[in-house]
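1. sequence plus the predicted model coming up.
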Amino acid sequence: MFCASSQRIDQKYLDLAGEVGTELARRGHTLVSGGAVVSCMGAVTHAARRAGGRTIGVMPQVLVDLEIADTDSDELIITADMRERKGIMDARSDAFLVLPGGVGTLEELFEIWTSRVLGLHDKPLVILDPWGLYAPLRQLVDGMYDQGFTRPNVFDAISWTTTVSEALDHLEKPARPLSPHADELGESAAG
């Protein structure tokens, strides 16, 4: 789960995160998140646990020191830095769900999306965006594709959804394997 840890967001985003946490638990999934007690990250984990779900938080020590760690997680993994955090989250996750968030969420999304396009994993990647926060991103990628900067399979690597049930349905489907080919890169294979 990649989502906001900002505390300056509209309540509707916290409610969405809570709905996701509840539905994840109801469907029997374990939640792997960034391990914070604040904002959407906190809302999704609290809701998942209230609904009987298991939660795993992964957080670098520097954020633990800021006292935002979800110490009630069923498992809280403390890492040395953000790179180690992402690696553990990637390894422990069977699928990736992206909720509205900021630049940290975008950074996580781009890394998982890129590695999916390159065929480095075949885990489902889903964006849940009921209010269109990511619409400009989708338009940007459309434009990048039109100009030849992305592979045709960039669109097959991700699912865009607007409801919690639709998002989780996509997460539960096996992802279609993607075939990265050098001739589809839109740039020279040499670099």
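-> In hand now; what should we look at?

2. contacts and neighbour counts: CA atoms only from here.
-> Noted.

3. break down this structure into its strands, ranges please.
-> 31-33, 55-60, 75-79, 96-98, 125-128, 159-161 (DSSP state E).

4. residues contacting the second one, please?
-> Going back to what we said before, that points to strand 55-60. Applying CA atoms under 8 Å, 6 or more residues apart in numbering, the external contacts of strand 55-60 come out as 30-36, 45, 48-49, 69-70, 73-82, 84-85, 88-89.

5. give me the angle between that strand and strand 75-79.
-> Relative orientation of strand 55-60 and strand 75-79, computed by axes from the mean of the first three to the mean of the last three CA atoms, to 10 degrees: 10 degrees.

6. my read: L76 touches D70, true?
-> Yes: the pair L76 / D70 is scored as a contact, 7.4 Å apart, by CA atoms under 8 Å.

7. please say which of those two ends up with more neighbours.
-> D70 (24 against 20; other CA atoms under 10 Å).

8. need the contact list for the more buried one.
-> Applying CA under 8 Å, 6+ apart, the residues near D70 are 35-37, 42, 57, 76.

9. among those residues, which pair sits farthest apart?
-> G42 and L76 (13.3 Å; CA to CA).

10. between these two, which contacts overlap?
-> Joint contacts of G42 and L76 (CA under 8 Å, 6+ apart) are 35, 70.

11. take this one as well and set it beside the first:
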Amino acid sequence: MQSICIFLGASCGNDPIYMDAASAMGRELAARGITCVYGGSCTGLMNRLADSALEAGGRVVGVTVQALKDKEEFHRGLSELHVMPTMHARKKLMFDLSEAFIALPGGIGTYEEFFEVYTHRQMGLHSKPCALLNVNGFYSPMELMMRKAAQEGFMKTPHEESILIAETPAEMLDRLLGLPRG
């Protein structure tokens, strides 16, 4: 696997464990020679992910939209920064550049990005892995929601069969790459 798209918050969150997870993910991607594709921000978890990957010698590709770039500061040290005209074009490029998708903790934007690629996978439009990094139990309520949707007949394929869930970046990448845990 050469590139993975990471969806995550532009805020830091209230618990330092989230920043630690973003740092660990950046370092793990760099150590494994995997390009990190993300939203390009220089704030919050997004900034920590990019800084950690870059400091470890990794390649980081940011993808943003002009409307955000006009209002916000974006990371200046990236390997590449793509500025797209619309959110739709942004998400399409992120999809095209990536072989898998991992959501770290974040807000509604993170959920929206993750659920779009997951929905497309459920529809059979792609077979790229979709994964949730369940740091500090952050995604446990979402797991319950999806389990309930399946029990009530609203999801044909249970999420356990189509979403990879792990608690640490190392475990997540080992599972995505098919490496045995030892």
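-> Structure received. Keep in mind the model is a prediction, meaning the values are calculated, not measured.

12. G106 of the second structure -> the first structure?
-> Using TM-score structural alignment, the partner of G106 of the second structure in the first structure is G101.

13. where's the closest residue to that match other than its chain neighbours relative to A135 of the first structure, distance?
-> The shortest distance from G101 of the first structure to any non-neighbouring residue, by CA to CA, 6 or more residues apart in numbering, is to A4 (4.0 Å). Counting by CA to CA, to the nearest Å, the gap from A4 of the first structure to A135 of the first structure is 17 Å.

14. do the same with M89 of the first structure
-> 26 Å.

15. likewise for L109 of the first structure?
-> 14 Å.

16. okay, those two: which has more neighbours?
-> The neighbour comparison of L109 of the first structure against A135 (other CA under 10 Å) goes to L109, with 21 against 12.

17. would you agree that one is in contact with P100?
-> No: L109 of the first structure lies out of contact with P100 (CA under 8 Å); the separation is 10.8 Å.

18. would you mark the buried spots in stretch 101-116 of the first structure?
-> Counting neighbours by 16 or more other CA atoms under 10 Å, one finds that the buried residues in stretch 101-116 of the first structure are 101, 105-106, 108-109, 112-113, 116.

19. pick the one among these closest to W131 of the first structure.
-> For these, the residue nearest W131 of the first structure by CA to CA is G101; the value is 12.3 Å.

20. what sits against that closest one?
-> Residues near G101 of the first structure by CA under 8 Å, 6+ apart: 2-6.

21. most widely separated two among those?
-> Pairwise distances among the contacts of G101 of the first structure were taken by CA to CA; the largest, 12.4 Å, belongs to F2 and S6.

22. those two: which is more packed in?
-> Counted by other CA under 10 Å, F2 of the first structure and S6 do not tie: F2 has more neighbours, with 24 against 12.

23. give the residues shared as contacts by L76 and D70 of the first structure.
-> Joint contacts of L76 of the first structure and D70 (CA under 8 Å, 6+ apart) are 35, 57.

24. aligned partner of D81 of the first structure in the second structure?
-> In the second structure, D81 of the first structure lines up with T86, judged by TM-score structural alignment.

25. among the contacts of D70 of the first structure, which one has the most neighbours?
-> When neighbours are taken as other CA under 10 Å, the top entry among the contacts of D70 of the first structure is G35 (29 neighbours).

26. counterpart of it in the second structure?
-> Under TM-score structural alignment, G35 of the first structure pairs with G40 in the second structure.

27. could you double-check that that match lies in contact with G77?
-> No: using CA under 8 Å as the test, G40 of the second structure is too far from G77 to be in contact (10.0 Å).

28. shared neighbours, those two?
-> Between them, G40 of the second structure and G77 share no contacting residue, judged by CA under 8 Å, 6+ apart.

29. and the helices in the second structure, which stretches?
-> Under the criterion DSSP state H, helices of the second structure are mapped to 16-31, 44-55, 66-71, 87-97, 108-122, 140-151, 159-162, 169-176.

30. may I see the buried residues of the longest one?
-> This points to helix 16-31 of the second structure. 18-19, 21-30.

31. that one vs the first structure, mean deviation?
-> Superposing on the first structure and averaging over aligned pairs (mean CA distance after the TM-score superposition for the first structure), helix 16-31 of the second structure comes out at 0.8 Å.
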